[in-house]
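Asks: Here is my input; please provide its structure:
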Amino acid sequence: MSFIKSDVFNASGVGYRYHPNACDKYLQCYYGPGGEVRGLYRTCPFGHHWDQLTRRCNNVWEVDCPMEKCRMGNVLSYAMDGNCRGFWSCDSSGRVAAECCPEGYRYTTRGCKPDFNCQDHCPSSCFGTGVCDKLPVWGDSSKFQIDGGQNGWLSADCPTGTEFSILECACIKRRNHDCSPQAFVVFDEAFINSTSWVRTSNINFQGGIAQFGQGRINVDLTTSPATPQNPQVLFLRYREATEMNPSRQVLVSGTDCNGKENLVIALVNRQLVFEIMSWVGTTHSVTMATQGFPAPDWKDVILMYNGNTMVGIIKSDKTRFFSHALAPKSSIMECGLTLGTDLTRTKNFRGEMSMLDIYQCDPDYLT
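Replies: As a prediction, the model looks like this:
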């Protein structure tokens, strides 16, 4: 895949690459047998940018980031992803600094404004600036390898009852992966006509594939609130109609039971964007590049939410990208989904879908 191979520094079987459009993020790639690739988008601590030269997160004044928005001119500040109080400020020379609004205030393009619904903590820089120093053991999640410096990669076992997670770069409580979809949609007219909870508008069906242009599919389902033991998982298989469409195309959207939008998964200019809106109006999002995933190819998009953290995944046959962010105080998929558009009905997806599964468990998409 051209995106993974481009500008990647490989060290001891692990690849490191700067994020295509965010200075405080980077991509860490693990290469397995048979061409398997796992790419994780990680975020640097508050006030740090990714340094491709040192392969660490360094202070912003130590990093020359070509994507820095403060260099674009006429930019005084911009929002920090994942925190309603955090923002980046720009000085007259184009230098950037991490800042945080006072408690009870929210960052806006016009500065910090009072908003008692903004309850995020000010981000902390008191975290390590290194990268994950562990490798998965492919096919055995009870084991991992740790960087031993001059001694190379050293084998290690997770404690009893835990398994290694490349997302967390640690052994975590073992999850039950033996689960089946709570609901699924078969994309043909016979299935649609046999159900009362799936409705379509301007959709063509052919050979188990739904063809979208100006249409939509409404899925009226009810799920229980997400918990760490019983996360909500959405699995969708899609492919685009054209190679390059800079406009925002909505794959999936959802609303709460009062009709307020609380979930959007969209394609925006070669990026896949996951957005969850909290009860208090904060939008939590993760973004991943789709470069290297050709438009005509089938791709799987997966959203996992456990009530506090959202994980977005895009995968093809042998390649899987992950990104995650905190998303507390949110509810999704409790009162239905819409495929192909959102509430505006002006950002329609153009392409095809062939599979939709909804889980209330962990089907092991994180390995």
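Asks: C-alpha from now on. contacts and neighbour counts both.
Replies: Noted.
Asks: does A22 count as helix, strand or coil?
Replies: Classification of A22 using DSSP: H, G, I helix; E, B strand; the rest coil returns coil.
Asks: next one: L366
Replies: The three-state label given to L366 by three-state DSSP is coil.
Asks: mind listing what it touches?
Replies: Neighbouring residues of L366 by CA atoms under 8 Å, 6 or more residues apart in numbering: 165, 167, 322.
Asks: Likewise for P20?
Replies: Neighbours of P20 in contact, by CA under 8 Å, 6+ apart: 67, 289.
Asks: Could you tell me how far it is located from C65?
Replies: Using CA to CA, to the nearest Å, P20 is found at 11 Å from C65.
Asks: Show me which positions of stretch 203-211 end up buried.
Replies: By neighbour count with 16 or more other CA atoms under 10 Å, stretch 203-211 contains the buried residues 203-205, 209-211.
Asks: Among these, which one lies nearest to D147?
Replies: Proximity of those to D147 (CA to CA) peaks at I209, which lies at 45.7 Å.
Asks: quick revisit: could I get the contacts of L366 as TSV with secondary structure?
Replies: Compiled in TSV, the contacts of L366 are given as follows (three-state DSSP):
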residue	secondary structure
S165	strand
L167	coil
F322	strand
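Asks: Now a PyMOL select for only the buried ones of these.
Replies: A single PyMOL command selects the buried members of the contacts of L366 (16+ other CA under 10 Å):
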select buried, resi 165+167+322
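Asks: Now distance to D157 too, for the contacts of L366, in CSV please.
Replies: Below are the contacts of L366 laid out as CSV (distance: CA to CA, whole Å):
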residue, distance to D157
S165, 13
L167, 17
F322, 24
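Asks: and this one, so I can compare the two:
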Amino acid sequence: MMWSTLLVLCLAAVLDSVHGQLALCQEAPLVANIGYRYSTSECGHYLQCHNRPVSEGAGTIVVYRTCQHGYYWNQDLKECRPNRQITCPIEKCSTVNARHFKMEGSSCRAHWTCNAFRSTAECCSPGFRYVPEQGCIGDLTCLDPCPGTCGLNEICRAVPDWTRSEYYFHYELERGTWNRYERKCPLGNVFDVLECGCNKPVRQDCTAEFRINFSFNATDDFRRAVSSNVDIRQGTAQFRNGSSYVINNVMTTPTLERPMFLKFRYNEAFRNGTQRNLFQIQDNIQCNAMTIDLKDELIEIALTHLGNTQASLVLSTRRFTDFIDVAVMYTGREIVAVARSGSMVHINRVSAPSYRLMNSIRVASSAAFPFYGSFDDLALYNCHPAGRVVDLVNYI
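Replies: Take a look at the predicted model:
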């Protein structure tokens, strides 16, 4: 079985290089009407694809999922298995100098430790947080339990009822056959594909701290923005090498009730190098920052303290075209991000420590990693939509 797993994963890696222009879910075989595929960045991650019917506008929702603690994704079996049973071609511990690294998407304590070029799942002691490249560091705000290998970490086998938001279908394997059962959410709730369960719908009382759509109308807030070499025309802001756009703003430390919620639209004219910076959200007093970068066909969101990465997540932009809508929400406990292009929606979430942000937002102003393209409809909130994550890109 280990040999067949290696063959499947290696073949998948080859397919990525040959068919890099395929949409992610074209490589996702269906199980119980849900598509599953490997991740090309983390052995313990996989992607879950929900295909909307043509009658509901078609399109795909891709949810980035994390396997149970100590498990890797097995594309052959379409499930997570103990990592010692899997030979993963992107095993990070295969590097000679690798010692340990973060278990992305898991709790604040979980990490991998390298031993004989293989990964072992571990957790920091209570009251400690795992910090990439540093190890377990004392942090009394890290309250996550050490994750288990069952319960909520099991593979999601539920799909939305696309015509009724409060209903969903749950699949159960019975005598070798996947049987579908209709379920209804509690009163006032709707089905959320990220939670794989029911949640309250988006509320409408969250207003922006700052918003600008570059149309010079009543909704634009230019008062706190300082720009240089930015060409604003036809309702968009055009950026190139040397452009600078800075928004001065002070917000409280993000919490679940009052998170930092950033929403924007961008369109990249052309790639200038492997990495291109979209945002640098900074707190210069405590040396905290959140960066949003483009790296090849990925959006990477990273939270740093004193220059060290504390949490990061990625969203694929493969086959995304024209303007891309992005929403990023940081609650002080996790970072949730959504990207949409046309009918395709990608969703990801990771655990994150609590840091204060911010004194300023620098939009595509990095001299080292310049962005060439345009922005539209940039908005910053200090409140919680309190609804389905998939709706965040449509919010307000």
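Asks: any idea which of the contacts of L366 of the first structure is the one closest to C44 of the first structure?
Replies: Using CA to CA, the contacts of L366 of the first structure come closest to C44 of the first structure at L167, 14.3 Å.
Asks: so what's the aligned residue in the second structure for the closest one up against?
Replies: Residue pairing (TM-score structural alignment): L167 of the first structure is matched to L194 of the second structure. Counting by CA under 8 Å, 6+ apart, L194 of the second structure makes contact with 63, 347, 388-390.
Asks: For L6 of the second structure, which non-adjacent residue is spatially closest?
Replies: Closest residue to L6 of the second structure in three dimensions, ignoring its sequence neighbours and counting by CA to CA, 6 or more residues apart in numbering: T87, at 5.6 Å.
Asks: and the counterpart of that neighbour in the first structure, which of the three is it?
Replies: Under the alignment defined by TM-score structural alignment, T87 of the second structure is paired with D64 of the first structure. Recorded secondary structure, D64 of the first structure: coil (three-state DSSP).
Asks: Same check on A12 of the second structure?
Replies: Per three-state DSSP, A12 of the second structure ends up helix.
Asks: How about it: what's its closest non-neighbour residue?
Replies: Leaving aside its chain neighbours, A12 of the second structure sits nearest to Y38 (7.9 Å; criterion: CA to CA, 6+ apart).
Asks: Now do that neighbour against V350 of the second structure, distance only.
Replies: From Y38 of the second structure to V350 of the second structure the distance is 18 Å (CA to CA).
Asks: Show me what R42 of the first structure lines up with in the second structure.
Replies: By TM-score structural alignment, R42 of the first structure lines up with R65.
Asks: Which element, helix or strand, includes that match?
Replies: R65 of the second structure belongs to strand 60-66 when assigned by DSSP states H and E.
Asks: average offset between that strand and the first structure?
Replies: Strand 60-66 of the second structure differs from its equivalent in the first structure by a mean of 0.6 Å after superposition (mean CA distance after the TM-score superposition for the first structure).
Asks: Could you list every helix and strand in contact with the helix or strand following that strand?
Replies: Reading on from strand 60-66 of the second structure to the C-terminus, the next helix or strand found by DSSP H and E is strand 71-74. Here strand 71-74 of the second structure touches strand 45-51, strand 79-82, going by 3 or more CA pairs under 8 Å, 6 or more residues apart in numbering; DSSP states H and E.
Asks: Looking at the ones you listed, which is nearest to V250 of the second structure?
Replies: Taking CA to CA, strand 45-51 is the member of those nearest to V250 of the second structure, at 35.2 Å.
Asks: Not including adjacent chain positions, what is the nearest residue to the spatially most central residue of the first structure?
Replies: The C-alpha lying nearest the average C-alpha coordinate of the first structure belongs to G312 (CA atoms, centre = their mean; 3.0 Å). Take G312 of the first structure and drop its neighbours on the chain: the residue closest to it by CA to CA, 6+ apart is L303, 4.8 Å away.
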